[in-house]
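>>> Got a sequence here, can you model it:
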Amino acid sequence: MIKFKLEGEFIPLIALLKAASLVQSGGEAQSIVEEGLVKVNGTTEDRKRLKVRIGDKVEFMGKIIEII
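Below you'll find the model as predicted:
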């Protein structure tokens, strides 16, 4: 599990995937979210601008990011 320390109130989902080094670019992050390959708190998510907040868990390719 990857623990990601949130600096502000939230981070957009595509920015989180890039910041956690799970994708190479924002465009790649946008594509994988649109394809339904990302889960947030156990639910498949297709909103690329979703605001991820402390306590959320994001899953992609078998990796889980916990927002702390």
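
>>> rest of the way, CA atoms for contacts and neighbours
OK.

>>> quick one, helices of the chain?
Chain-ordered helices for the chain, with DSSP state H as the definition, fall at 13-19, 26-34.

>>> what's the most buried one of these?
Each of the helices of the chain was assessed for mean neighbour count using mean count of other Cα atoms under 10 Å. The highest is helix 13-19, with a mean of 21.

>>> Now the second one, please; I'll put the structures next to each other:
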Amino acid sequence: MEAIQISDDFIKLGQALKLANMVSSGVEAKIVIQEGLVKVNGEVDTRRGRKLYPQDVFEFEGQEVTVLAE
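So this is what the prediction gives:
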């Protein structure tokens, strides 16, 4: 499992997908999230603005990433 580090209290799901290099743009992030292809903590979430906090796990195309605090 991979991890991304954030310096703020949270990161939005679309931004996290880009930071983890799972998508190449915000538009691509919006599409895959709205199509229900992304899971947060094991459940599908279709909100691009979903706030992820340290210890949250998101998944896309079988790749899991954990959010860590800096």
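
>>> Can you add distance to Thr44 of structure 1 and give the helices of structure 1 back as a markdown table?
Below are the helices of structure 1 laid out as a markdown table (distance: least, Cα to Cα, whole Å):
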| stretch | distance to Thr44 of structure 1 |
| --- | --- |
| helix 13-19 | 12 |
| helix 26-34 | 9 |
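
>>> Among those helices, which comes closest to Glu59 of structure 1?
With distances scored as Cα to Cα, the stretch of the helices of structure 1 nearest to Glu59 of structure 1 is helix 13-19 (9.8 Å).

>>> how far apart are the closest one and its match in structure 2?
On superposition with structure 2, the mean distance recorded for helix 13-19 of structure 1 (mean Cα distance after the TM-score superposition for structure 1) is 0.4 Å.

>>> still on that earlier bit, and the helices of structure 1: which comes nearest Lys57 of structure 1?
With distances scored as Cα to Cα, the stretch of the helices of structure 1 nearest to Lys57 of structure 1 is helix 13-19 (11.0 Å).
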